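Undergrad: Take a look and give me a structure for this.
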Amino acid sequence: MRAYVAAALMAGPVEDVVAGQRDALLPLWAVLGIVTGVVVLSLLVKLYTVLTIGKCSSNVDMTGKTVIITGANTGIGKETARELARRNARVILACRNLVKAREAAADICASTGRSVALMQLDLCSLLSVRQFAAQVVANEPRLDVLILNAGMMSPPSREETEDGFEATFQANHLGHFLLTHLLLDLLKKSRPSRIVVVGSCGQLVGRLNTDDLSFGPYWFPLLNYCTTKQCNMLFTVELSKKLEGTGVTVNCCHPGFVRSEIAVRSTDVQTWLFNQLLSFYGKTVKEGAETTVYLAVSEEVQNVSGKYFKDCAPTFAVPWATNPAAARKLYDESIRLTQIEEVI
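TA: Below is the predicted model:
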């Protein structure tokens, strides 16, 4: 009997220890399960993005066509220029930094055997935009495709251009707005012609106030960027209405999440996190350029205008990026801010 009691007393503490170890392991298994789930989900999302990447299947030759691409010295713009040069188009790289533009031109020539032209354009200077457009009109007999590709992420703190506008707003919308209108007559003369606006799904969270285009207070830089992408779509909507019957079409596209250089200047936490996601899920710049090229060359969209595309197919645009009243108000305000007359 004493032996039994002693054994029971000894077994009690041992069982308690085992139970304690088992209880301690439960949180570990839970953590491992969560981590495994996240990894599997991430891989599935990555697989989905790879399988759904759009490809431009058109083999259209662009001989005799002239294309202007803004911001074509890096990223999507450069890859778009490369592909259109390969298709024998006369490609004009419209870039702020001519040193980088020359490097891009040399790279494009080396890979395609085709030379491209260079012109300086600083979208953060309306004077530069006017000078660029004047040179194009004076020297180019035609313009078949205008690709509004250049863009910038909002810097960590507010910056204003020499014209007094918030820099992201001017670079991503207002400068392109002015450029488009100054080249419209040449586009009409060359019809059928196309305008391609490189936008972003950032329009989903854009919060444009058409009664106040000062883009302040400057609390969330990434939100400001998204709002300029909303401007891109609103501009596309209104411009397409005004261009009806002219032989000039305009469409906007989301290139996808692309591992490009656009966010290099931004150091805020939001953009840092965004860049980490891009490093894993993002497309290559060549993949990101597919939809831009598609809208520039494909016969499928020859008569399509005012639409939003992703992965070489039309896609849904949120109501606040297509609202007719907001589009008209932004257009009218942009006319006023750039001090031009409506030329359509």
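
Undergrad: all contacts plus neighbour counts: C-alpha atoms, from now on.
TA: OK.

Undergrad: Distance check, V269 against P156.
TA: Distance, V269 to P156, using Cα to Cα, to the nearest Å: 9 Å.

Undergrad: quick one: which of those two has more around it?
TA: Summary of the neighbour comparison: V269 and P156, criterion other Cα atoms under 10 Å, with P156 having more neighbours (17 against 11).

Undergrad: Quick check: which element contains R194?
TA: Counting by DSSP states H and E, the element that carries R194 is strand 193-198.

Undergrad: what helices or strands is that strand leaning on?
TA: Where contact means 3 or more Cα pairs under 8 Å, 6 or more residues apart in numbering; DSSP states H and E, strand 193-198 is packed against strand 145-148, helix 221-242, strand 248-254, helix 290-297.

Undergrad: I'd like those as JSON lines, with distance to R194 appended.
TA: Formatted as JSON lines, the helices and strands packed on strand 193-198 follow (distance: least, Cα to Cα, whole Å):
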{"stretch": "strand 145-148", "distance to R194": "5"}
{"stretch": "helix 221-242", "distance to R194": "11"}
{"stretch": "strand 248-254", "distance to R194": "5"}
{"stretch": "helix 290-297", "distance to R194": "7"}
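
Undergrad: between the ones you listed, which gets nearest to R87?
TA: Ranking the helices and strands packed on strand 193-198 by proximity to R87 (Cα to Cα) places helix 290-297 first, at 9.5 Å.

Undergrad: Buried residues in stretch 146-159, which are they?
TA: Using 16 or more other Cα atoms under 10 Å as the test for burial, stretch 146-159 gives 146-156.

Undergrad: And this one, please, so the two structures can be compared:
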Amino acid sequence: MSFTHTVLITGGTTGLGFQCALAIAREHPEFLIVITARTDSNSAAATINKTLRQKNVVFLPIDLSNLTTVRSFVTDWETKKYPSICTLVLNAGLQFPEGLRKTVDGIEATFGINHVGNTLLFYLLLPHLVNNVRVVVTSSGTHDPAQKSGLPDAKYTTAEELAYPAPEAAQIDGRQRYTTSKLCNVLWAYALHRRFKSVEGRSMTVNAFDPGLMPGTGLAREYSAPMRWIWTSLMPRIIPLMRALFHPNVHTPRESGESLAWLAASPDIEGASGEYYEGRKKVKSSVDSYNERYQEDLWEWTIKFTAKSPEEISRFEKAC
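TA: Sure, this is the predicted structure:
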């Protein structure tokens, strides 16, 4: 079967990304759905195809913590001659609650994976995006101190400091690095939207998405054994109670995945851009996320760090 367009979802083999891929594949059998992650140990692509009795989902490996492999992924992509990408869901993310970890490129790992790796993938795929591409970045309500999520407040200083934290930063709760990386997701999405909006003749849409709290996903895989058990075995069973006592924005991965699929592919929001969605509801993001000085600092640092030549810097800066 020949496909009309491609939908690419990072972190698409488990949890939120898997459910998003399943929903889009069901609604759009005419699209090729490419899901990426470091591995597909649960045969996610085959499972979706078998469930839907279709053959429009494929898995491609990528390690967003290693920028060399991100580049190799795109080089390989170009040989496959897939249809142009109509939807890019930058969803992959990790959390390291204890200690300070670094990527092979020498930057702090939470920031490196959740922001830098996803962003470089976007820049490199620019030639393969359709004119009216839809880009969705998975953030989190934890980026907003006003949400009182129970996690440490996000704190943006400069991208340079987030990438290369001082030695004493090893004592900081790693969950703050996570919430700050989720703030970076929103900052970058808004910066990208402003650039798309200023280019005549383009109708691209860029939005950030908060899936809410989703007990049972792989986000807690770096937690201690007792905390992993609570997250994967106990909390998924008491979601209705958590909604009543904690916050209404608590969902199963399927519920949030279907909302992400709606934001990524539904004609209902055609043309809506530069927004932040809590599920299917457009809401305000944090005060800091609208700080254009932060947006520009992050945008400029990311391009200088990821680009390998003046030509790439110029191409990435245009982002169109």
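
Undergrad: circling back: which of the buried residues of stretch 146-159 of the first structure sits closest to A81 of the first structure?
TA: Taking Cα to Cα as the measure, A81 of the first structure sits nearest to I147 out of these, at 9.9 Å.

Undergrad: Now which residue in the first structure aligns to A272 of the second structure?
TA: Structural alignment places A272 of the second structure opposite V304 in the first structure (criterion: TM-score structural alignment).

Undergrad: what does N131 of the second structure give?
TA: Under the pairing rule here (TM-score structural alignment), the equivalent of N131 of the second structure within the first structure is R191.

Undergrad: helix/strand/coil for its match?
TA: Judged by DSSP: H, G, I helix; E, B strand; the rest coil, the three-state class of R191 of the first structure is coil.

Undergrad: And L208 of the first structure, by the same measure?
TA: Secondary structure of L208 of the first structure, per three-state DSSP, is coil.

Undergrad: ditto for the one 10 residues further on
TA: For Y218 of the first structure, the secondary-structure state derived from three-state DSSP is coil.

Undergrad: need the contact list for the residue lying closest to it once chain neighbours are set aside.
TA: In space, Y218 of the first structure comes closest to R158 once its chain neighbours are excluded; the distance is 6.2 Å by Cα to Cα, 6 or more residues apart in numbering. The contact partners of R158 of the first structure, taken as Cα atoms under 8 Å, 6 or more residues apart in numbering, are 166-167, 218.

Undergrad: let's see 10 Å
TA: Listed by Cα atoms under 10 Å, 6 or more residues apart in numbering, the contact partners of R158 of the first structure are 166-168, 215-219, 221.

Undergrad: how about it, what's its partner in the second structure?
TA: Checking with TM-score structural alignment, R158 of the first structure has L100 as its match.

Undergrad: which parts of stretch 34-43 of the second structure are buried?
TA: Residues of stretch 34-43 of the second structure classed as buried under the neighbour-count rule (16+ other Cα under 10 Å) are 34-37, 40.

Undergrad: So for V269 and P156 of the first structure, which residues contact both of them?
TA: Taking Cα under 10 Å, 6+ apart as the contact rule, V269 of the first structure and P156 both touch L222.

Undergrad: residue boundaries of the strands in the stretch 51-200 of the first structure?
TA: In chain order, the stretch 51-200 of the first structure shows strands spanning 66-70, 90-95, 117-120, 145-148, 193-198, with DSSP state E, counting those that start in this stretch as the criterion.

Undergrad: how about those in CSV, adding distance to A101 of the first structure?
TA: Shown next, in CSV, are the strands of the stretch 51-200 of the first structure (distance: least, Cα to Cα, whole Å):
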stretch, distance to A101 of the first structure
strand 66-70, 11
strand 90-95, 6
strand 117-120, 7
strand 145-148, 16
strand 193-198, 19
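
Undergrad: The match of A272 of the second structure and L295 touch, don't they?
TA: Yes. Judged on Cα atoms under 10 Å, V304 of the first structure makes contact with L295 at a distance of 9.4 Å.

Undergrad: Assess the claim that V116 of the first structure and I92 are in contact.
TA: Yes. Contact criterion Cα under 10 Å: V116 of the first structure and I92 qualify, at 6.0 Å.

Undergrad: who touches both of the two?
TA: With Cα under 10 Å, 6+ apart, V116 of the first structure and I92 have common neighbours 81, 85, 105.

Undergrad: pretty sure S128 of the first structure is touching G175, no?
TA: Yes. The pair S128 of the first structure and G175 qualifies as a contact (Cα under 10 Å) at a distance of 9.4 Å.

Undergrad: Need the residues touching each of these two.
TA: Contact with both S128 of the first structure and G175 is made by residues 121-122, according to Cα under 10 Å, 6+ apart.

Undergrad: Please identify which of the two sits among more neighbours.
TA: Under the criterion of other Cα under 10 Å, the comparison of S128 of the first structure against G175 puts G175 first, with 25 against 17.

Undergrad: gap between that one and I262 of the first structure?
TA: G175 of the first structure sits 17 Å away from I262 of the first structure, going by Cα to Cα.

Undergrad: re earlier: select, from the buried residues of stretch 34-43 of the second structure, the two members most distant in space.
TA: Using Cα to Cα, those span at most 12.0 Å, a distance reached by V34 and D40.
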